[in-house]
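Enquirer: Quick one, structure for this:
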Amino acid sequence: MESFNTSLGGGFILVGFSDWPQLEIIFFIYILIFYSFTLFGNTAIIALSRKDPQLHTPMYFFLSHLSFLDLCFTTSTVPQLLINLRGLDRTISYGGCVAQLLISLALGSTESLLLVVMAFDRYAAVCRPLHYTTIMHPLLCQALAVVSWVGGLMNSLIQTSLMMTMPLCGRRLNHFFCEMPVFLKLACEDTEGTEAKMFVARVVIVAVPAVLILGSYTQIARAVLKVKSTAGRRKAIGTCGSHLLVVSLFYGSATYTYLQPKDSYSESKGKFVALFYTIITPMLNPLIYTLRNKDVKGALWRVLGRGTATG
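Expert: Predicted coordinates:
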């Protein structure tokens, strides 16, 4: 079989959910609604974190970065999916596909690193409360955010460049966007060496951060158990519960997609898992962080009250 990517002028066909044509209109409506909520919720978090002085803390600084990441990540895939679901155009150019792969990988990798930084912030808040403001200095917060973004981009560049060296056969991608596991399925030669390098890169960006977060929460759990008052424990659990739920959603789907062998990866199941972390999780994150959060609710009322007063 002739290698496809010898001709960079070719393109790919995104199969999407065309296997279930009767569900496409339902998917379209729900995904459009979820995408709208994602845009609104994450934009609101960013705006509140910047506008309200009481939210000028490390936690909300990192949360606004997470919201921006979710906005970018979902926007890198969902518009293409909506076009695909309407059956208007299921093709994507080789260059467009590589760009989508690079961007989505960079944003996902950055989020993985940022969640570690947020776990460290929660560790400092619970385990080192007296030194919290000294540890989480604004300059350190900015440096950690930059390291997350640069680290995510570097990981993506490495994996994407390795993927581009692989000979691919076929034009049909059984997915709704250009994602690494689907490209690996198209490899038409034995590429064990390249795949091994890519797997190491995925372990570094998924498994290592997950272990670091687990270590942080082990220390947090020990500190919480030492707190004698029920109110103190409840406050500590509330401080970390939201982040732990977001971490579970993110790393659960990332582990399924990126840390299982190529032969056992199911493209059909992979599409639904991808729907979860490209649409559902970015929509849920603002709700998870704000639903029981008095600071954000208070900031929202202050901003709305100020707007009403000036109006």
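Enquirer: Only C-alpha atoms from now on, for both contacts and neighbour counts.
Expert: Fine.
Enquirer: residue nearest the centroid of this protein?
Expert: Nearest residue to the geometric centre of the chain (CA atoms, centre = their mean): Gly108, 4.4 Å.
Enquirer: State which helix of this structure is the longest.
Expert: When the chain is parsed with DSSP state H, its longest helix is helix 94-127.
Enquirer: same for the host helix or strand of Ala47, what does it pack against?
Expert: Following DSSP states H and E, one finds Ala47 within helix 24-51. Contact here means 3 or more CA pairs under 8 Å, 6 or more residues apart in numbering; DSSP states H and E; on that basis helix 24-51 packs against helix 58-85, helix 281-290, helix 294-310.
Enquirer: Tabulate these (a markdown table), appending distance to His243.
Expert: Below are these laid out as a markdown table (distance: least, CA to CA, whole Å):
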| stretch | distance to His243 |
| --- | --- |
| helix 58-85 | 10 |
| helix 281-290 | 8 |
| helix 294-310 | 15 |
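Enquirer: Proceed likewise with the subsequent sequence, for comparison:
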Amino acid sequence: FLVFLALYTLTLAGNVVIVTIISVDRHLHTPMYFFLSMLSASETIYILVIIPKMLCNLVGLSQPISLAGCATQMFFFITLAINNCFLLTAMGYDRYVAICNLLRYTVVMNKKVCMQLVGGACSIGLIVAMTQVTSVFRLPFCATKVAHFFCDIRPVMKLSCIDTSVNEILTVIISVLVLVVPMRLVFISYILIISTILKIPSAQGRKKAFVTCASHLTVVIVHYGCASIAYLKPKSENTRDQDQLISVTYTVITPLMNPVVYTLRNKEVKDALLEAMGRKLP
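Expert: Presented below is the predicted three-dimensional model:
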């Protein structure tokens, strides 16, 4: 309980700080940091949906969750998880334009385009969540205990009295669409980015370009890696302990990566934070 409470507090505080710093510092009013603030806001709501209930369960204070409560938790979990995936993809596109098409950056990544990308990410999350939740909660349930610390898709489907093969296929198809497709887009973006960086004649210029992308790439690898293991592995390989360990990683550890990576590795965010705290910048 103490470990998860500490991680929850750090994650919540870190993401709130990032959103606040980006909103008050004019130097960070750029597309890159706009997407970062949206990701941090989404991560904040994401952990609020899952971790408080989990902490209550750990100390035995939680009451049984209702069917409607379980469906609501699953809906917000899916919506925000998919929203995060596509926000990371939008951030990858932003880095691609900034490095490979710098002269047209302000034209391509204008405010309208940024809002459309964020709105698209959220809309996809909402549509997929409604589809998944409707399909799962139309099933007849015989068991009443979810063998998990939150209402995830597969643990809830295991409570059904009937064969859930159709739902399993739907889950796999959706997982491929919201994980593999964005991953490929990010992968292609970084192939183009790296090829452009390697053509920069100055070693200092190459280093600066790599540093610009390092934080985003780190978060992408951890986020997509954990989600892919959880939802793209064969059903036969699933065990309760493995599922819970993987779920802890992408619901507790991964959201902490965002503030840690972007505050420790990003000089602009660190400088803005130090300035906001009233300290002298080095």
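Enquirer: Aligned to the residue nearest to the centre of the first structure, what sits in the second structure?
Expert: Matched by TM-score structural alignment, Gly108 of the first structure corresponds to Ala81 in the second structure.
Enquirer: Could you do Gly95 of the first structure as well?
Expert: For Gly95 of the first structure, the aligned residue in the second structure is Ala68 (criterion: TM-score structural alignment).
Enquirer: how close does that match get to Ile197 of the second structure?
Expert: To Ile197 of the second structure, Ala68 of the second structure is 51 Å away according to CA to CA, to the nearest Å.
Enquirer: of those two, who's got more company?
Expert: Shown here are Ala68 of the second structure and Ile197; by other CA atoms under 10 Å, Ile197 has more neighbours (20 against 10).
Enquirer: How about the more buried one: what's its closest non-neighbour residue?
Expert: Arg206 (5.6 Å; CA to CA, 6 or more residues apart in numbering).
Enquirer: Repeat that for Asp94 of the second structure.
Expert: Per CA to CA, 6+ apart, closest to Asp94 of the second structure is Met32, 6.5 Å.
Enquirer: and if you look at Met136 of the first structure?
Expert: Pro58 (6.7 Å).
Enquirer: Is that neighbour in contact with Leu139, as I believe?
Expert: No: in this structure, Pro58 of the first structure is not within contact of Leu139 by CA atoms under 8 Å, at 10.4 Å.
Enquirer: Between the two, tell me which one has more neighbours.
Expert: Between Pro58 of the first structure and Leu139, counted using other CA under 10 Å, Pro58 has the larger neighbour count: 20 against 9.
Enquirer: Roughly how far does the residue mapped onto the more buried one from the second structure sit from Tyr93 of the second structure?
Expert: Aligned counterpart of Pro58 of the first structure in the second structure: Pro31 (TM-score structural alignment). Going from Pro31 of the second structure to Tyr93 of the second structure by CA to CA gives 11 Å.
Enquirer: Check Thr144 of the second structure too.
Expert: 44 Å.
Enquirer: Looking at the two now, which is surrounded by more residues?
Expert: A direct count of neighbours by other CA under 10 Å for Thr144 of the second structure and Tyr93 places Tyr93 higher, at 19 against 11.
Enquirer: Just give me the match in the first structure for the more buried one.
Expert: So, by TM-score structural alignment, Tyr93 of the second structure is matched to Phe120.
Enquirer: Please name the nearest non-neighbouring residue to its match.
Expert: Going by CA to CA, 6+ apart, Phe120 of the first structure has Ser216 as its nearest residue, at 6.6 Å.
Enquirer: That neighbour maps to what in the second structure?
Expert: Matched to the second structure by TM-score structural alignment, Ser216 of the first structure sits across from Ser189.
Enquirer: shouldn't its match be in contact with Tyr96?
Expert: Yes: between Ser189 of the second structure and Tyr96 there is a contact under CA under 8 Å: 5.8 Å.
Enquirer: In terms of neighbours, single out the busier of these two.
Expert: Comparing Ser189 of the second structure with Tyr96 by other CA under 10 Å, the one with more neighbours is Tyr96, at 23 against 19.
Enquirer: Now do the same for Met166 of the first structure: its match in the second structure.
Expert: Match for Met166 of the first structure (TM-score structural alignment): Leu139.
Enquirer: Roughly how far does that match sit from Leu232 of the second structure?
Expert: 22 Å.
Enquirer: likewise Leu185 of the second structure?
Expert: Leu185 of the second structure sits 18 Å away from Leu232 of the second structure, taking CA to CA as the criterion.
Enquirer: Helix, strand, or coil at Arg138 of the second structure?
Expert: What DSSP: H, G, I helix; E, B strand; the rest coil gives for Arg138 of the second structure is coil.
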